[in-house]
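Trainee: Sharing a model prediction with you, sequence too.
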Amino acid sequence: MEFSLERIESKIEFFEAYDLKTLEIKINDQIENNKALLLDVFSLSHQAVFNPLANKMLYSAVVHFKAK
């Protein structure tokens, strides 16, 4: 088994939730996790759409993390 130590330079993660508070919690939790990898938020974009199957709004976000 080979073990390689390479630093992650860039990482993109996707999040979704049916309310903004849950979405914010998910993003904040992952920001804290990525601090251990020495990654900071580089950009964030979000979108809201109506989900007719669930009959409520669906909020999504894309967060791009980059090395410090």
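Mentor: Nice, thanks for sending it over.

Trainee: going forward, measure contacts between C-alpha atoms and count neighbours the same way
Mentor: Will do.

Trainee: Assign a three-state SS to Ile27, would you?
Mentor: Judged by DSSP: H, G, I helix; E, B strand; the rest coil, the three-state class of Ile27 is helix.

Trainee: Quick check: the gap between it and Ile8.
Mentor: Applying Cα to Cα, to the nearest Å, the value for Ile27 to Ile8 is 19 Å.

Trainee: Comparison target below:
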Amino acid sequence: MVFITELIHDKVESAEASSLKELEKKVNDLIDINKALMLEVHHVSHHVTPSPKGVLLYSALIHFKAKNTPDSQ
């Protein structure tokens, strides 16, 4: 069995929810998970979209980048 280990330099994840509070929790969970991968938040964009039924859908895109550590240079 061969394991290939490569550093992740950039990663984009998305989250969506039916409430702003739920979206915030999902984004915070993604941040915590990516901290373990030595990634930090570079940029967050968020949008609110009404559905045809009038319900709001909240979404966010989170761009993670590798932390700048002395070992990674």
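Mentor: That came in fine, so what should we check first? Only a predicted model underlies this, so the values are computations on that prediction, with no experimental measurement involved.

Trainee: Of Ile27 and Ile8 of structure 1, which one has the most company?
Mentor: Legend: neighbour count by other Cα atoms under 10 Å for Ile27 of structure 1 and Ile8, higher for Ile27 (19 against 12).

Trainee: For the residue mapped onto that one from structure 2, give me its contacts.
Mentor: In structure 2, the residue matched to Ile27 of structure 1 (TM-score structural alignment) is Val27. For Val27 of structure 2, the contacting residues are Ala15, Ala60, Ile62, by Cα atoms under 8 Å, 6 or more residues apart in numbering.

Trainee: Against His46 of structure 2, how distant is Val27 of structure 2?
Mentor: Val27 of structure 2 is 11 Å from His46 of structure 2, by Cα to Cα.
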